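> This is a predicted model, with the sequence first.
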Amino acid sequence: MDSTTSSFEHRLRDNAGKVEAVLSGLLADACLNGEIVRPTRLLEAMRHGVLNGGKRLRPFLVMETAALLGGNDDAALRIGAALECVHCYSLVHDDLPAMDDDDLRRGQPTVHVAFDYATAILAGDSLLTYAFDIIAAPETDLPAERKIELVLALSRAAGIGGMAGGQALDLAAEKEAPDEHGITMLQAMKTGALIRFACEAGAIVAGASAEDCQRLRLFGEKIGLAFQLADDLLDLTADTATMGKATGKDAARGKGTLVALHGQAWAEATLARLVTEASELLSPYREKATILIETAQFVANRKS
């Protein structure tokens, strides 16, 4: 491991620790103003689905894109925590028997296994709702118009035309395998939309220009594609212990992936191209973009 890689991974871990601490505080027992009571079992299920490690890549992207453009660090951290609540809600629901039917997540029993189906559904519902609470709350130190922009962008990324719609397409793909365009669209929605939002959100936090927002959005789209392509490769090549979740499930269910269509060599070449394109998008920022370029490389080359 060279010093650059070590420095990047240290920064990723350090930021993950900050996100974990904020999420732990947000999921404390004490009620917020306007809440009546926080049911113990529901709160425990939410914690189980959120406070279980993980790289916290999406919050990291919010924090680093905001830092690139001079945004408020504390506000970016809270927006990253809100995004992680949406991401974790999606995992809790996707793991349910009616969806992807998984018993293991990040090396731990999934929420519906550790608790029960109904509690898992409610935990996911609560996490999704809480994300918008976190954005709107006075503790998030941003002008109201930026909060509105973030709420709108996250709603679009997470909803019917984004992540949730992508999951619907993913379920449909089990019955009828999509063509290459269909696979690409499904993945851009289910996986890519929140990664794209993470990069755009940092620019919004910073009050950046429309040009900067668009540039970071495109960067997010590129690494979102790379993330899913790397995930599909790992589904074929990694084992369950390494991944912390079941592998080989897409192939077992007959789901089409770009890796299955084109092969491992094509996927590796495409990942390299996406990293190059993502890096070139950030060339106007020169050395200030180093961490984000390293993030693109990490996404493409990760082993879990």
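Right, received. Where do you want to start? Computed from a prediction, not measured in an experiment: that's the story for all the values here. Numbering: from 1, shown residues only.
> rest of the way, CA atoms for contacts and neighbours
Noted.
> Strands along this protein, start to end?
Counting by DSSP state E, one finds strands in the chain at the ranges 104-105, 108-109.
> Tell me which of those approaches F219 most closely.
Minimum separation from F219 across the strands of the chain (C-alpha to C-alpha) falls at strand 104-105, 27.8 Å.
> which other residues reach the closest one?
Strand 104-105 is touched from outside by T110, G244, K245, A246, with contacts defined as C-alpha atoms under 8 Å, 6 or more residues apart in numbering.
> Pick the most buried one from the strands of the chain.
With neighbours defined by mean count of other C-alpha atoms under 10 Å, none of the strands of the chain is more surrounded on average than strand 104-105, at a mean of 18.
> take a look at this one as well, against the first:
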Amino acid sequence: MTSIPHVHANVLQSAQQQIQQDLQLALNAFSIPEPLKGAVHHAVMLGGKRVRPALCYATSHLKPNHPCFAAARRAAVAIELIHCYSLAHDDLPCMDNDLLRRGQPTCHVAFGEDTALLTGDILQSMAFEVLGSRLFDQGQVVPAEIVLRQIQILATASSRMVCGQVLDLQAEGKHVDQEHLEQIHRNKTGALIQAAIMMAAVTIFEGTDPAIPKLRQFGQAIGLAFQVQDDILDVTADTEMLGKTAGKDEQVEKSTYPALMGLEQAKQYAQKLHDQAFEALEYFADNATELNQISQFLLSRQS
């Protein structure tokens, strides 16, 4: 196993504070009528681990003080808006029918199904509007080709996420093999995590830079590892720790890694995926300290 420095909580906490401020600035830039405005705030601002923005910031820090950091900040906001839209829709009665999210009533419980559906719709649109804006720009304008590449990355990942959701719903109550399960989760969960990394990567590296495939490799490994760990926590953690209903996967007979390979083997597989992620980061040597620390947190997290 690759040796990794201990996690410094302030790396993730700093990212959480930054994205909370940036999300609020972004939401303030939109004119949204009530009750939709309240529902959007509920879906976006009630916390969460903010892993995707944290990965976005940490990737951009591979080259500190880069002039395109505003584009990475916009990417962090956009990826979190897409993630929050997916949760609002995922919790709906026609999907997973969840009542709790981040320790609070889910969007449809608090505001009704119609408003929750529209909340997801507008968050998706807002994400791309933020990406194409000049929010956070100071001085140098980010080149249009970088913005276009970010939009392409996010659009592709969003489509893959939806396809993964479909495959996940189709697999409920069925026994699927590991190849099929990974197809589900590389799309449903992994695509957005990888996009968070790659949207920041294209702001600091040229397309031919060997750093790009290394970050893609890292994103693929950490994205799948995140889902394996989620499946494990659904079995081992309680509702208070998770902030959402524990044991829900088993109740609705979802296909999960503990169900497929057993809890201990699932834990070993999560470790294997994290080792692959850490190995990819070795290319960046000490410059990848933040990415390493976030990855270590994801492996050891309990919620």
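Nice, I can see it. Predicted model only: the values in this text are computed from it and were never measured.
> thinking again about what came up before, if you rank the contacts of strand 104-105 of the first structure by neighbours, which is first?
For those, counting by other C-alpha atoms under 10 Å, the largest number of neighbours falls to T110: 25 neighbours.
> where's the aligned residue in the second structure for that one relative to A43 of the second structure, distance?
The criterion is TM-score structural alignment: under it, T110 of the first structure has T106 as its aligned partner in the second structure. With distances defined as C-alpha to C-alpha, to the nearest Å, the gap from T106 of the second structure to A43 of the second structure amounts to 8 Å.
> Now do the shared contacts for these two.
Here T106 of the second structure and A43 have A88 as joint contacts, going by C-alpha under 8 Å, 6+ apart.
> Find the residue at the geometric middle of the second structure.
In the second structure, the C-alpha closest to the average C-alpha coordinate belongs to R52, at a distance of 3.9 Å (C-alpha atoms, centre = their mean).
> Can you tell me the residue that sits opposite it in the first structure?
In the first structure, R52 of the second structure lands on R58 (TM-score structural alignment).
> now swap in A196 of the second structure and tell me
When the structures are aligned by TM-score structural alignment, the residue of the first structure matched to A196 of the second structure is A198.
> Identify the residue spatially nearest to that match, adjacent ones excluded.
For A198 of the first structure, the nearest residue in space outside its immediate sequence neighbours is V62; the separation is 4.8 Å by C-alpha to C-alpha, 6 or more residues apart in numbering.
> buried residues in stretch 272-291 of the second structure?
By neighbour count on 16 or more other C-alpha atoms under 10 Å, the buried set for stretch 272-291 of the second structure is 273-281, 287-291.
> my bad, should have said stretch 295-303 of the second structure
Buried positions in stretch 295-303 of the second structure, judged by neighbour count with 16+ other C-alpha under 10 Å: S295, Q296, F297, L298, L299, S303.
> could the residues you listed be laid out in JSON lines, adding distance to Q152 of the second structure?
Formatted as JSON lines, those follow (distance: C-alpha to C-alpha, whole Å):
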{"residue": "S295", "distance to Q152 of the second structure": "25"}
{"residue": "Q296", "distance to Q152 of the second structure": "29"}
{"residue": "F297", "distance to Q152 of the second structure": "29"}
{"residue": "L298", "distance to Q152 of the second structure": "27"}
{"residue": "L299", "distance to Q152 of the second structure": "29"}
{"residue": "S303", "distance to Q152 of the second structure": "31"}
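> Please flag which of those residues sit within helices.
Using DSSP state H, the members of those that fall in helices are S295, Q296, F297, L298, L299.
> Check the gap between the match of R52 of the second structure and G80 of the first structure for me.
Here the criterion is C-alpha to C-alpha. By it, R58 of the first structure lies 7 Å from G80 of the first structure.
> How about T5 of the first structure?
Using C-alpha to C-alpha, T5 of the first structure is found at 23 Å from G80 of the first structure.
> between the two, which one's more packed in?
In this comparison of T5 of the first structure against G80, neighbours counted by other C-alpha under 10 Å, the higher total goes to G80 at 29 against 12.
> right, and the more buried one touches F60 too?
Yes - if you go by C-alpha atoms under 8 Å, G80 of the first structure and F60 touch, sitting 7.1 Å apart.
> if I read this right, the match of R52 of the second structure contacts E84, doesn't it?
Yes - judged on C-alpha under 8 Å, R58 of the first structure makes contact with E84 at a distance of 6.8 Å.
> Without its sequence neighbours, what residue ends up closest to I293 of the first structure?
In space, and not counting its chain neighbours, I293 of the first structure is closest to S279: 5.5 Å by C-alpha to C-alpha, 6+ apart.
> for that neighbour, what are its contacts?
Shown in contact with S279 of the first structure (C-alpha under 8 Å, 6+ apart): F219, I293, A296.
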